[in-house]
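J.: sequence below, structure please.
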Amino acid sequence: MTTNLDEPSTIQVDSNDVRRTDYSKYLDSTLSADGSLAHEVVTRVSAGWLKWRSMIGVFCDKNTPDRFKSKVYQTIVRSVALYGAECWPATKEVERRLSVMETKMLR
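T.: Reported below is the predicted structural model:
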């Protein structure tokens, strides 16, 4: 075991070498080797956009009431984008990225 991230190392499982990775998924959250949130925030914003695009028929329909569109956005799209965010430190960068996503979606 090592704490030096620059040192190349592998772990053996059943005589097979498993290489070190910079990112790993666990419970739909992206864990970074250096502990940063940048990759996780990008992943969650991308997931929010995917959900928004899947609901584009609702958002662009002129016959759908704005109140319903707002409820769909708040309950589905925002929930997907903010999944796990309660564990993130509230930095200005994270807030800015989420604010930019929301502003672009609500145009």
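
J.: alpha carbons only for contacts and neighbour counts from here, please
T.: Fine.

J.: how close does residue 62 sit to residue 68?
T.: From residue 62 across to residue 68, the span is 12 Å (Cα to Cα, to the nearest Å).

J.: of the two, who's got more company?
T.: Taking neighbours as other Cα atoms under 10 Å, residue 62 and residue 68 compare with residue 68 leading, 12 against 9.

J.: for the comparison step, fold the sequence that follows:
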Amino acid sequence: MKKDVNREEQLEIDYARYGVCRRFKYLGSIVDDDNNMETEVKSRIALADRCFYSLQKVLGRANISKKTTLKTSNTITKPVLLYKCETWSRTKRMEHYLSVFENKVFRKIFGPVYDVDEQAWRRRHNHELRELAD
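T.: Alright, predicted model coming up:
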């Protein structure tokens, strides 16, 4: 059955009419009328990204070790990223989004590596990032 987009849906209770809301934010989480968690995950990633980049002035200093930067980043940005994640219905696409964000943070913390064979700087591979983060 095709939805009529132009028709305004309303609920009437005791002579009071209430409109239908397609999306709203409740306790920091986005609730959709079709229960699409992808919107919520993208929103959480954007918030965690802002949180991580707000820490760069402090964590980007040369006298702070990579280990301390990683621990501090995990302590502050992961709760922002994973808030209410237990209510998400996990899909491969959402796991991919989260993995891409995590690799982005690791690349920012650990930086590029000089490849002796190529005689040039290159981005670290995902498996190298995972080894450094563990």
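
J.: find the residue at the geometric middle of the second structure.
T.: For the second structure, the residue nearest the mean C-alpha position is residue 45 (1.6 Å; Cα atoms, centre = their mean).

J.: skip ahead from the strand or helix carrying that residue and say which helix or strand is next.
T.: Residue 45 of the second structure is located in helix 37-54, with elements delineated by DSSP states H and E. Remark: after helix 37-54 of the second structure, the chain's next helix or strand is helix 56-59, criterion DSSP H and E.

J.: check contacts around residue 105 of the first structure.
T.: Residues in contact with residue 105 of the first structure (Cα atoms under 8 Å, 6 or more residues apart in numbering) are residue 52.

J.: the first structure: helices as residue ranges?
T.: 38-54, 56-59, 66-72, 78-81, 92-105 (DSSP state H).

J.: quickly list what's touching both of residue 62 and residue 68 of the first structure.
T.: By Cα under 8 Å, 6+ apart, no residue touches both residue 62 of the first structure and residue 68.

J.: re the thing from before, comparing the helices of the first structure, which comes out most buried?
T.: Scoring the helices of the first structure by mean neighbour count under mean count of other Cα atoms under 10 Å gives helix 78-81 as the most buried, with a mean of 20.

J.: what does that helix contact?
T.: Under the contact criterion Cα under 8 Å, 6+ apart, helix 78-81 of the first structure has outside partners 44, 45, 46, 47, 48, 49, 51.

J.: how much does it stray from the second structure?
T.: In the superposition against the second structure, helix 78-81 of the first structure averages 0.9 Å from its aligned positions (mean Cα distance after the TM-score superposition for the first structure).
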